[in-house]
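Participant: Coordinates for the following, if possible.
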Amino acid sequence: MLRRLIAVLPFAIALVPSPAPAAGPEALPPFACTGPFAADTDEAALIRTFGRANVVYRSVPAAEGEMVKASVLFPDDPARRVEIIWLDEKKRRRPGDVIVHNPGPWRTAEGIGIGATLAEVEAANGKPFTLSGFGWDYGGSVLDWDGGRLAKSTGCRLQLRFEPPAAYQGDVDGDREFRSDNKDMRAAKPVVYQMLLSYGGE
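Facilitator: Predicted coordinates for the structure are as follows:
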C-alpha cells in the first residue's frame, strides 16, 4: 500500500495548479486610447484590469498649483503610477486626461516612454512637429503633430511634454511655438518628462 502511495504521489503533485505569476511590467498594456484607457472606461474597469489594491481615488497636483481628484494606478510604485482624471467625476467614468509622470515601463504603441528624445519622437511621428517653449507650466508641450503618425482622429490625443537638461541655457523658452527641427530646439536636447492621453472634453 505504501509503495502504491509513493508511486501515485508525483502525479498528484503534478495535478496541483501552480500559482499564477505576478503581473510584471512586461504585462502592462500599451499607453494608448484603447484598452483600459479607452473613451468608455471607468474606475470599475481599471479595478478589473489592474486589481483592487492597485487603484485608489485621491487628490493629485495639477497645473498652476491646483489639486484635482483622480483614480491613481499603482499609487505606491512611482515607475508604474498613472493618474486618470475623469470627465464624469461623480461616477468616475469617461477619462479626460490619463497621465504618466515618472520613468518606468509605460510605452505608447509606437514605443515612446518617459525619457524619449526629440529625435526618437520625430522618428515615431514620421516628421517634425510643433511644441511650445520651455520655462512655464505648459512648457515643452507638443501643440501639433503636423499630420504625422502620432496624430489621432478618435477624439483622444497623445500629448507629450519635453524638458531640457538642468544645465540648459538657450533661446527656446516662453509661451512661443517652435518646430522640433528648429536648430535651437535640437541643440537644447530635450527629453519627454510627461505623457498624456487627452480626451479634451469630447
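
Participant: From now on I want contacts and neighbour counts done on CA atoms only, so please keep to that.
Facilitator: OK.

Participant: Next up, the contacts around residue 70.
Facilitator: When contacts are counted by Cα atoms under 8 Å, 6 or more residues apart in numbering, residue 70 is found next to 57-60, 83-86.

Participant: Please provide the structure for the following sequence as well, for comparison with the first:
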Amino acid sequence: MKQFYGGLFLLSLAGTGHAQTVDLNDLLNYTSYTVQKFDSYLSKKAYHRDYESPRESKTNYNYVQVKKKRGEEVTRKFSFLERPDAAVISFQTTSLNEFNDLTQDLRRKGFHTYEPATDPAKPVLYQHDHYTVNTSVEIRDSVSYYTMQVERALLPKLKDIEFAEDLLPFASHEYLVSTFGPGNVSKDVFHYTEDETNKCSVIFPNTPREVIFIWDDETNYRNVSFLIIGGHVLTHGTAGYNNQITENVWRSKQGVFAGMKLQELQELNGGQLSFYGWNSERAGMLAENNRGKIDFNRLGMVLSCLNCVNNPAYETNTVNSDKAVADDRKIYVSSLIVIPDKPKEKSATAAR
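Facilitator: All right, here's what the predicted structure looks like:
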C-alpha cells in the first residue's frame, strides 16, 4: 500500500510541470452555470454530447472529449446534473496526473477530509465552505477512470434564519463554520446514555442560542439526524460548564419553545397529549400516539416537571396532559427535537 501511495505522490510531482487541462476553480464555478451556458462553454473546448452515457436523462447532461498527445490517449467526461439550487458537476479523466493535480489543488484551497484514504478503490470526501467534493477511482475494461464530483449548497443567509427549522439546511459542520464562523461552532460528543454517544456539532455553545446538531454521518460530521434545542443536554462541552444559562431563544415554526408550559402546549395542539413518566426509560418524552395540530413527525419534545417527585402517577406510567394540568403539575417543555425531512432519492452519482 505504501508503494502505491508513493507512486501516486511521485506521479503528482511529475504532473505539476505540465499544463492542467481542467482547473479546480472551473469545476467549482460550473455549479452556478445553467445547462445552456455549460453546453456552450464545453462545445468550445472540443467536447461533444455523450447521448450514449447511462447517466443521460432529462436532467443529467453528459459530455465527452478524447484527445491524443505524445502517443497517449486521454478521455475526459463531464456530467451536468440540473437541480433547483445548484448543479452537480462530475468530471472524469483517464489521466492520473490530471487527477492528482486536481486533488492537490483541493488541499491548497483549504479542502480537507475527516477520514484518511486507506483504500484507493474507496471514495474520498473533501469538504470546505459550501462545497463537498467526492473523488473516486474505478476500472472499466482495464482502463482507470478518476472521478471528481462537485456539489455546492445554497445556504440560508443570516438575516433569513428566524426559526429552529431554518437551521436544517446546514447539513454539515463545514456549512455551520462557513456561516456562523469558527469561533461560534465546536465539535462535540452527545451522550444518549453513559455508554451510548454520537458525534455532534454545537453552534453558540453554552449560550441561549445553543443548538446541537446530531449527525447521521459521524465520520464526516454531516447529514443531520436531528437538532436538539434547550434543556440541560449532556455533551463533553457542557460537562464542565457550571454557569447558569438563560432560556434558549430558538422557537419552532409550529410555535413551540423551550420553557413552554404544558397547558400552553396542549392549547397549541388543540387537544391532549400523552408522555412518559419521570422514572421510565423515556422520561418526559412524548408517547408515539399523539395527534393534533402539531406535526409530531417534524418536532419532538422532552418535558420536565418541578413538582412531580414521589408521585406514583408520574413515575413509570404514561401520563395524560389533561390529568397533569388538572393536578396543577408544573410541567414544561425542556427540550425541542427538530427532525428533518429524509431525502427520498440518493445523492447524485459520478459520471460514467
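
Participant: Got a TM-score for the pair?
Facilitator: TM-score for the superposed chains, counting by TM-score structural alignment, normalised by the length of structure 1: 0.70, backed by 170 aligned residues with a Cα RMSD of 2.9 Å.

Participant: if we can go back for a sec, restricted to helices, list the contacts of residue 70 of structure 1.
Facilitator: The helices in this structure, assigned by DSSP state H, contain none of these.

Participant: Buried ones among those residues?
Facilitator: Buried members of the contacts of residue 70 of structure 1, scored by 16 or more other Cα atoms under 10 Å, are 57, 83-86.

Participant: Farthest pair within those residues?
Facilitator: 57 and 86 (10.9 Å; Cα to Cα).

Participant: Okay, the nearest residue to residue 168 of structure 1 once chain neighbours are set aside and residue 151 of structure 1: tell me how far apart.
Facilitator: Closest residue to residue 168 of structure 1 apart from its sequence neighbours, by Cα to Cα, 6 or more residues apart in numbering: residue 188 at 6.4 Å. Residue 188 of structure 1 sits 24 Å away from residue 151 of structure 1, going by Cα to Cα, to the nearest Å.

Participant: same check, this time on residue 56 of structure 1
Facilitator: 31 Å.

Participant: and the aligned partner of residue 143 of structure 1 in structure 2, what is it in contact with?
Facilitator: Counting by TM-score structural alignment, residue 143 of structure 1 lines up with residue 287 in structure 2. Residue 287 of structure 2 makes contacts with 274-276, 318, as judged by Cα under 8 Å, 6+ apart.

Participant: Roughly how far does residue 287 of structure 2 sit from residue 315 of structure 2?
Facilitator: If you go by Cα to Cα, the gap between residue 287 of structure 2 and residue 315 of structure 2 works out to 14 Å.

Participant: Likewise for residue 35 of structure 2?
Facilitator: Computed with Cα to Cα, the distance linking residue 35 of structure 2 and residue 315 of structure 2 is 61 Å.

Participant: ok, residue 172 of structure 2 - contacts?
Facilitator: Residue 172 of structure 2 neighbours (Cα under 8 Å, 6+ apart): 220-224.

Participant: Would you mind finding the match for it in structure 1?
Facilitator: When the structures are aligned by TM-score structural alignment, the residue of structure 1 matched to residue 172 of structure 2 is residue 42.

Participant: which non-adjacent residue is nearest residue 69 of structure 1?
Facilitator: Of all residues not flanking residue 69 of structure 1 in the chain, residue 59 sits nearest, at 4.3 Å (Cα to Cα, 6+ apart).

Participant: What does residue 97 of structure 1 correspond to in structure 2?
Facilitator: Checking TM-score structural alignment: residue 97 of structure 1 goes with residue 226.

Participant: Pull out the buried positions in the strand or helix carrying its match.
Facilitator: If you go by DSSP states H and E, residue 226 of structure 2 is part of strand 222-229. Using 16+ other Cα under 10 Å as the burial criterion, the residues of strand 222-229 of structure 2 that qualify are 222-229.

Participant: Go ahead and confirm the residue nearest to residue 69 of structure 1 touches residue 75.
Facilitator: No. At 11.6 Å, residue 59 of structure 1 and residue 75 do not qualify as touching, with contact defined as Cα atoms under 8 Å.

Participant: picking that back up, quick one, which of residue 188 and residue 151 of structure 1 is more surrounded?
Facilitator: Ranked by neighbour count (other Cα atoms under 10 Å), residue 188 of structure 1 and residue 151 place residue 188 first, with 19 against 15.

Participant: how close does residue 35 of structure 2 sit to residue 253 of structure 2?
Facilitator: Residue 35 of structure 2 sits 36 Å away from residue 253 of structure 2 when distances are taken as Cα to Cα.

Participant: in structure 1, which spans are helices?
Facilitator: For structure 1, applying DSSP H gives helices covering 2-15, 43-50, 118-125, 183-188.

Participant: can you count the residues close to the closest residue to residue 152 of structure 1 other than its chain neighbours?
Facilitator: Ranked by Cα to Cα, 6+ apart and with sequence neighbours excluded, the top spatial neighbour of residue 152 of structure 1 is residue 158, at 7.2 Å. Residue 158 of structure 1 sits with 20 neighbouring residues when counted by other Cα under 10 Å.

Participant: what do we get in structure 2 for residue 158 of structure 1?
Facilitator: Correspondence of residue 158 of structure 1 to structure 2, assessed by TM-score structural alignment: residue 299.

Participant: List the contacts of its match.
Facilitator: When contacts are taken as Cα under 8 Å, 6+ apart, residue 299 of structure 2 is in contact with 336-339.
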